[in-house]
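Predicted structure and sequence below. I'll ask about it afterward.
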Amino acid sequence: MSAAGAAVLYVGFALLALAFGVETVPAFLGFAVALLGGGLLLTGLFGWLRQAFLRHQDRSVADPEARRTYVTTMILFLATDLGTFGAGFIYYVFVRVGTWPPADLPPLLGSLVAINTALLLVSSVTFHFAHDFLERGRDRAFLGLLGLTVLLGVVFLAGQALEYYEFVVHEGFSITDGVFASAFYGLTGLHGLHVALGVVLLSIVLVRGARGQYAPERDTSVATVGLYWHFVDAVWLFLVATLYVGAVVSV
């Protein structure tokens, strides 16, 4: 269900992009399809969360074999997700075959992208130490750092929204402005979607942690969400190096 929802969500985003460039495509159709896909995606994820973790929350100690299974499954998911990002990067490579850099590029490198990058890097550090405190039985420190991680993720999303606003409104640089724009907004938008999902997962972990559902020997969902969050951070660094820094390099 989540996979189908993600596919429908992507179609909705594509329709929205067409709506801004082709007048014959109504914008409300893109919004409707995107909302349907988002609903299916979240429903599937909640069902997975309930089946995988919440129905077993009465156990005092997690099953080590189940923990290995869930962690391995998350690693396999991230491997397939890497293929999704890889397709976007391959498109970007083909874009760069022509004359470079494009003449209509906005000022991509600035303080905003530097701040956003620092926020995500710090969020990985705070999550790492939050998990470390949980394993040492220091619940208050675990919750405090986990809450800070969620806050950093939210601020990052706000910064990305501000960047889009600056590019579209003040620079006149939108997703329909050439092949580089489609690659830029496609890849950064896909990453932003992953960050938003990560914030949702981190928030669920935070609520469960506040209810006392974790312990040093019971941290499976903390470990799996941690893998996802660190993956998202690593992809962002590659995005910055490729799209932001690489966009102004002519060789």
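Arrived safely, thanks for sending. Residues are numbered from 1 along each chain as shown.

CA atoms for contacts and neighbours, from now on please.
OK.

Grab the nearest non-local neighbour of the residue nearest the centre of the chain.
Nearest to the mean C-alpha position of the chain, by Cα atoms, centre = their mean, lies residue 194 at 1.9 Å. Excluding its sequence neighbours, the residue lying closest to residue 194 (Cα to Cα, 6 or more residues apart in numbering) is residue 232, at 6.9 Å.

circling back to that earlier point, report the secondary structure state of the residue nearest to the centre of the chain.
helix (DSSP: H, G, I helix; E, B strand; the rest coil).

What is the subsequent helix or strand relative to the helix or strand harbouring residue 82?
Here residue 82 is covered by helix 64-95, with elements defined by DSSP states H and E. Counting by DSSP H and E, the next helix or strand C-terminal to helix 64-95 is helix 111-135.

then this one, side by side with the first:
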Amino acid sequence: MSTKHETYYVPAQSAWPIVGAIGLFLIAFGAGHFVQQIKTGASGAGYILLTGIAVILFMLVGWFRTVIKESMTGLYSSQMDRSFRQGMSWFIFSEVMFFAAFFGALFYARMISVPWLGGASNNAMTHEVLWPNFEAVWPLLTTPGGTTTEAMGWNGLPLINTIILLTSSITLHFAHISLEKGKRTAITLWLGLTILLGLCFLALQAEEYSHAYHEMGLTLTSGVYGNTFFLLTGFHGMHVTLGTIFLLVLFFRVLKGHFSADKHFAFQAGSWYWHFVDVVWLCLFVFVYVL
């Protein structure tokens, strides 16, 4: 009986994880201070945030280039492929937990904090002391300081963006099927259409934010409703941006003749990530916009 031994490729030490960590730190630091800047009128935090984004983009380009080179030179075995699948699965699971925390904050505010402030669960005295004129309704459109805002409706741009993302999942699925059948022209067309839909989503979300800030008075300082709205939709928009970058890399790799019907996990990983982003948006649409 013969056994086949596969060589498991162990990459050399890389600086890209450290570069990515620095970029994420700058984004977190810059974003946090940028929010404070809105309240205090200070300046400079926006530049830190932009620097962090630039560092992340630089890291993505360098790391993608390294991995693509390793893959195309035949360094990866089937065992390495299984490791990639497990790694991507755990990464998506971590993203699920990331959004679960924000959805948890939304549900806590809606189902516990707001009723509690309204005098539920024998908290009538607390209600009178903390916020005598408070009405336990959601969305909460008035802050303790008296700032009022409007709720973002589900129709209009949010509904259009939902249709766009659902359509993009369908076009990406067709691209994946075309790849498995070896139809490279169809892959390019379907994948290009998916990227275009992703860019349309981001453009419409930017328009939605502009409308919210300038015409509705819905900002990050608009109490718990404004906070949860922008945190959930903003982080989702960031994930759509990263997903679009991922798909762009796959698009150019397809143009260069990369991937085959039986060896295309990078394409599959991008597909997993994009479908995950779409599922998160459906949850957002229901719990943030509709309910």
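It's in. Just so you know, these numbers come straight off a predicted model, no measurement behind them.

Any figure for the gap between the aligned residue in structure 2 for the residue nearest to residue 194 of structure 1 and residue 226 of structure 2?
Using TM-score structural alignment, the equivalent of residue 232 of structure 1 in structure 2 is residue 277. Residue 277 of structure 2 is 22 Å from residue 226 of structure 2, where distance means Cα to Cα, to the nearest Å.

What residue in structure 2 is paired with the residue nearest to the centre of structure 1?
Per TM-score structural alignment, residue 194 of structure 1 is aligned with residue 239.

do residue 163 of structure 1 as well
Per TM-score structural alignment, residue 163 of structure 1 is aligned with residue 208.

What is the neighbour count of that match?
15 (other Cα atoms under 10 Å).

unless I'm mixing things up, it is touching residue 155, no?
No. The pair residue 208 of structure 2 / residue 155 is not scored as a contact, 11.7 Å apart, by Cα atoms under 8 Å.

And residue 93 of structure 2, what's its match in structure 1?
Aligned counterpart of residue 93 of structure 2 in structure 1: residue 79 (TM-score structural alignment).

List the contacts of its match.
Taking Cα atoms under 8 Å, 6 or more residues apart in numbering, we find residue 79 of structure 1 in contact with no residue.

Show me where the stretch 151-251 of structure 1 has its helices.
For the stretch 151-251 of structure 1, the helices defined by DSSP state H, counting those that start in this stretch occupy 178-210, 220-239.

Next, the buried residues of the longest one.
Okay, so that is helix 178-210 of structure 1. Buried residues in helix 178-210 of structure 1, counted by 16 or more other Cα atoms under 10 Å: 180-192, 194-206, 208-209.

and what of the shortest one?
By neighbour count with 16+ other Cα under 10 Å, helix 220-239 of structure 1 contains the buried residues 220-226, 228-233, 236, 239.

Quick check: the farthest pair among those residues?
220 and 239 (29.1 Å; Cα to Cα).

Residue 57 of structure 2: how many residues sit nearby?
16.

To which residue of structure 1 is it aligned?
For residue 57 of structure 2, the residue aligned by TM-score structural alignment is residue 42.

From the contact counts, what lies against the one helix or strand its match maps to?
Residue 42 of structure 1 belongs to helix 27-52 when assigned by DSSP H and E. Applying 3 or more Cα pairs under 8 Å, 6 or more residues apart in numbering; DSSP states H and E, we find helix 27-52 of structure 1 packed against helix 2-21.

tell me the angle of the helix it packs on relative to helix 27-52?
Interaxial angle, helix 2-21 of structure 1 versus helix 27-52 (axes from the mean of the first three to the mean of the last three Cα atoms, to 10 degrees): 160 degrees.

in helix 2-21 of structure 1, what counts as buried?
Using 16+ other Cα under 10 Å as the test for burial, helix 2-21 of structure 1 gives 2, 5-13, 15-19.

quick revisit: so what's the match of residue 163 of structure 1 up against?
By Cα under 8 Å, 6+ apart, the contact set of residue 208 of structure 2 is residue 157.

can you check residue 205 of structure 1 too?
Residue 205 of structure 1 makes contact with 221-222, according to Cα under 8 Å, 6+ apart.

Look up how far residue 108 of structure 1 lies from it.
From residue 205 of structure 1 to residue 108 of structure 1 the distance is 34 Å (Cα to Cα).

and if you look at residue 243 of structure 1?
Residue 243 of structure 1 sits 9 Å away from residue 108 of structure 1, going by Cα to Cα.

Those two - which one has more neighbours?
residue 243 (20 against 16).

so what corresponds to that one in structure 2?
Aligning on TM-score structural alignment places residue 243 of structure 1 opposite residue 288 in structure 2.

wait, isn't that match in contact with residue 229?
Yes. Assessed by Cα under 8 Å, residue 288 of structure 2 is found in contact with residue 229 at 6.8 Å.

Aligned against structure 1, show me the partner of residue 194 of structure 2.
Under TM-score structural alignment, residue 194 of structure 2 pairs with residue 149 in structure 1.

repeat for residue 68 of structure 2
For residue 68 of structure 2, the residue aligned by TM-score structural alignment is residue 53.

same thing with residue 27 of structure 2?
For residue 27 of structure 2, the residue aligned by TM-score structural alignment is residue 9.

OK, contacts around that match?
If you count contacts by Cα under 8 Å, 6+ apart, then residue 9 of structure 1 has 33-38 around it.
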